[in-house]
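# Build the 3D model from these lines:
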Amino acid sequence: MGKLGKHNFMKKYNRINTVLPDTRAATKANLVSMINKYDSLYLKPNVGTGGFGIYKIIKKNNSFILKSGTRSTEYKSFQALYGSIQRVVSKKKYVVQKGIDLLKHEGRPFDIRVMVQKNRNRQLETTGIIGRLAKRNKIVTNYHNGGTPMKIDSLLKSHLRGSQRASVIKKIESLGREASVVLGKSLRGNKAFGVDIAIDSKMKPWVLEVNTRPDMSIFNTLKDKTMYRKILKYSKF
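Purely as a prediction, here's the structure:
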């Protein structure tokens, strides 16, 4: 099941649909409609991991900026922009997603990966949470694309006080589990989910994507191995 299939399945559930950013097939009509509605968009391969093949479109006055990797190109019209991405989006199935204005740490955007796994009683449980800080000037936070894994507490320090921080982290952990429970209704045999969550500048969390074969190695980068050991233990259930 690709990003669009997961999104369409999850948005049927009221308990989760308010935190799912608008995501559609990347047709020309959808791109036009969404660029008129939002300040920025992300183009992502419908199937694929690691943050590769992702583009960001930013609306700036009467022009459009297309970012990919660390490159940035400005187009004077939507038609010119579409001309440059048409080959990519038509060759491979892409989705277009509303851009979320991510919180930043030292000028670099970050998001959060929440690990959710089935415990010995076959119930889903949050087993890990980690922040992913984008490489300078990059649009993606993925570890395998130059992102830096960090403790979530460190990333939120400059935005929230201690007790607020603890409460937001708890909320994110529970949202990760909630998203996994919902998607798990469609994928009953799946034992682990990696939920990518963004926090916007108004402190609202958004579920960007739910990965059904999450990479556990990112948790091994933390100095404290408690979380990683728990994840490994649960992977055997």
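# contacts, neighbours, all on C-alpha from now
Fine.
# in which helix or strand would I find residue 138?
Counting by DSSP states H and E, there is no helix or strand that carries residue 138.
# what's the neighbour count on it?
18 (other Cα atoms under 10 Å).
# which SS state does residue 52 fall under?
Under DSSP: H, G, I helix; E, B strand; the rest coil, residue 52 falls in the coil class.
# List the contacts of it.
residue 145 (Cα atoms under 8 Å, 6 or more residues apart in numbering).
# Roughly how far does it sit from residue 147?
In this view, residue 52 and residue 147 are 12 Å apart by Cα to Cα, to the nearest Å.
# Equivalent analysis for residue 233, please.
Distance from residue 233 to residue 147, by Cα to Cα: 26 Å.
# With residue 67 instead?
17 Å.
# And residue 70, by the same measure?
13 Å.
# The two - which one has more neighbours?
The residue with more neighbours, out of residue 70 and residue 147, is residue 147; 21 against 11, by other Cα under 10 Å.
# another one to check against the first:
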Amino acid sequence: MQPEYVGILLNDSTHRGIPSGKTGTESISNYEEAAAMVGLTPCYFRIRDISLDTLTTTAYLCSPSGYVQKTIPLPKVIHNRAIHSDPYARRLIEQFISSGIFIFNAHTRYGKDIVHHMLTDDPMLRSSLPQTVRAKPGLIRHMLREHGDVILKPCRGSVGLGIMRLRRTLLHDQFTYSRSTPSASGWRSLRIPKGHLPLLLRRRIRYLPFLVQERIPLAEYEGSPFDLRITVQRGGSGNWELTGMFARTTPKGTFVSNIAQGGIPIPVLEPFRHGIPGIHPEMMIQKTAEFGIQIAQSLSCRLPYAADYGIDAGVTADGRLFFIECNGRDQRYGFREAGMPDIWKESYQKPMAFARYLLDHGQWPPL
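Below is the predicted model:
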């Protein structure tokens, strides 16, 4: 009998590493285990491996001798883990969806400005959004006067690349930036006259669209500010469910918490206990879970075929939650780094359970 396949759509670099087991942060063994739990066989391919003429794909399949490539019918359900920037690939995905193939997380990268505007339209979430505008010189100066501390970040991008900070002090402004690929040791800060915008900043916002956003005064744990990563996914019920959350503390000398730049992921219980003393940690966990699900439900009304969000949230010392940004391709490995291996595995199990839901029901879940 033909196996029931679930497709895993990958970028070239991850796909290339499958035979040698070098797939970066993506765990192929987790996919195998999670798919087997719901009676599915995962197959791994790229968009260019698909034949439009025959509706087949050349895919990697697990065999006793390792991973082998085989031509199989294009799976009816595909979990997209690739980032496709070229219009042709995006059109191809839309074409497959129109023909009745379920591709969830069809688009994994959304502009930060687009997502922010979508959430602004939701009256239930509006108060949880930091003031955010397009980064233009006059607006940057206005935001700095109003808030005293602002973050500038590219509308598109990940792991904190290109992010900058302007902070007003009594006598001057302070500009913090990284010239090259950021790391915990690659950041520089310099004093500048009040209202002056450095040449590096002006060049960056001239060539790429940036946002300027008020910086949220984050709660602290052991002397370091921390923010939150909330993973919300569709699972076997078809509904949005919390998979898990962890806190990320910022390394000394930086203002970013991305793990790729030295941010330290840790379970939320102790940061909540010590950083937000006025609210019981379990209540704070519940509040954060509801916040993440509310964001996912709101976005899913505007972003069809989404099933997986990694939501970055700021939290203040009095327990107020703020939406920072949303990732349509959650890296997941933060749970492993935080010492939460069961949640790490669950972040693979939920998409496979959702694939089973789509196969069994033959339709996208109601909003």
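# TM-score of the superposition?
Counting by TM-score structural alignment, normalised by the length of the first structure, the TM-score of this superposition works out to 0.94. Behind it: 236 aligned residues with a Cα RMSD of 1.6 Å.
# so what's residue 20 of the first structure up against?
7, 11, 206, 207, 208.
# To which residue of the second structure is it aligned?
Matched by TM-score structural alignment, residue 20 of the first structure corresponds to residue 129 in the second structure.
# what helix or strand does the residue nearest to residue 184 of the first structure when sequence neighbours are not counted sit in?
Leaving out its chain neighbours, the residue that sits closest to residue 184 of the first structure by Cα to Cα, 6 or more residues apart in numbering is residue 190, at 6.9 Å. Here residue 190 of the first structure sits in a region with no helix or strand, counting by DSSP H and E.
# What's the separation between residue 190 of the first structure and residue 120 of the first structure?
14 Å.
# Tell me the counterpart of residue 239 of the second structure in the first structure.
Aligned by TM-score structural alignment, residue 239 of the second structure pairs with residue 123 of the first structure.
# Let me know the secondary structure of the nearest residue to that match once chain neighbours are set aside.
Sequence neighbours aside, residue 117 is the residue nearest to residue 123 of the first structure in space, at 7.9 Å (criterion: Cα to Cα, 6+ apart). When classified by three-state DSSP, residue 117 of the first structure comes out as strand.
# what's the average distance of the longest helix seen in the first structure to the second structure?
Determined from DSSP state H, the single longest helix within the first structure is helix 162-184. Superposing on the second structure and averaging over aligned pairs (mean Cα distance after the TM-score superposition for the first structure), helix 162-184 of the first structure comes out at 1.5 Å.
# Give me the contact list for that helix.
With contacts defined as Cα under 8 Å, 6+ apart, helix 162-184 of the first structure is touched by 6, 9-10, 13, 16, 114-116, 124-126, 129, 152-153, 156-157, 190, 193, 195, 197, 205, 207, 210.
# Residue 21 of the first structure against residue 208, yeah?
Yes - taking Cα atoms under 8 Å as the definition, residue 21 of the first structure is a contact partner of residue 208 at 6.8 Å.
# what stretch of the first structure does stretch 290-306 of the second structure fall on?
Using TM-score structural alignment, stretch 290-306 of the second structure pairs with 174-190 in the first structure.
# So which bits of the matching stretch are buried?
174, 175, 176, 177, 178, 179, 180, 181, 182, 183, 184 (16 or more other Cα atoms under 10 Å).
# Do a quick rundown of the helices in the second structure.
12-16, 28-37, 87-98, 112-120, 137-147, 199-207, 269-275, 281-300, 333-337, 341-361.
# Just the residues contacting the fourth one, thanks.
What it means is helix 112-120 of the second structure. 125-126, 129, 132, 134, 154-156, 211, 295, 298-299, 302, 325-326.
# same thing with the longest one?
Contacting residues not belonging to helix 341-361 of the second structure are listed as 6, 30-31, 34-35, 38, 40, 76-79, 102, 231, 233-238, 243-244, 307-308, 332-336, 364 [Cα under 8 Å, 6+ apart].
# Whichever of those residues end up buried, select them in ChimeraX.
With 16+ other Cα under 10 Å as the burial test, the buried ones among these are selected in ChimeraX as follows:
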select :6,30,31,34,35,38,40,76,77,78,79,102,231,233,234,235,236,238,243,244,307,308,332,333,334,335
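# I figured residue 50 of the second structure hits residue 57, correct?
Yes - counting by Cα under 8 Å, residue 50 of the second structure touches residue 57, with 4.3 Å between them.
# can you count the residues close to the residue lying closest to residue 23 of the first structure once chain neighbours are set aside?
In this structure, residue 23 of the first structure finds its nearest non-sequential neighbour in residue 97, 4.3 Å apart by Cα to Cα, 6+ apart. Counted by other Cα under 10 Å, the residues lying close to residue 97 of the first structure total 24.
# repeat for residue 205 of the first structure
22.
# Kindly state which residue of the second structure is aligned to it.
Checking TM-score structural alignment: residue 205 of the first structure goes with residue 321.
# The residue nearest to residue 184 of the first structure and residue 212 touch, don't they?
Yes - counting by Cα under 8 Å, residue 212 is a contact partner of residue 190 of the first structure at 7.0 Å.
# between those two, what contacts are shared?
With Cα under 8 Å, 6+ apart, residue 190 of the first structure and residue 212 have no common neighbours.
# and the gap between the match of residue 239 of the second structure and residue 9 of the first structure?
On the measure of Cα to Cα, residue 123 of the first structure and residue 9 of the first structure end up 21 Å apart.
# With residue 166 of the first structure instead?
The separation that residue 166 of the first structure has from residue 9 of the first structure, given Cα to Cα, amounts to 31 Å.
# for residue 73 of the first structure, same thing?
35 Å.
# out of those two, which sits in the busier spot?
residue 9 (14 against 11).
# Quick check: the aligned residue for that one in the second structure?
Looks like residue 9 of the first structure aligns to residue 118 there (TM-score structural alignment).
# and what of residue 93 of the first structure?
Using TM-score structural alignment, residue 93 of the first structure sits opposite residue 209 in the second structure.
# Ok, residue 147 of the first structure next?
Checking TM-score structural alignment: residue 147 of the first structure goes with residue 263.
# Without its sequence neighbours, what residue ends up closest to that match?
residue 257 (4.3 Å).
# same check, this time on residue 248 of the second structure
Using Cα to Cα, 6+ apart, the nearest residue to residue 248 of the second structure is residue 265, at 4.4 Å.
# ditto for residue 26 of the first structure
residue 95 (4.6 Å).
# Neighbours of that neighbour, how many?
Residues near residue 95 of the first structure, counting by other Cα under 10 Å: 23.
# before we move on, what about residue 66 of the second structure?
12.
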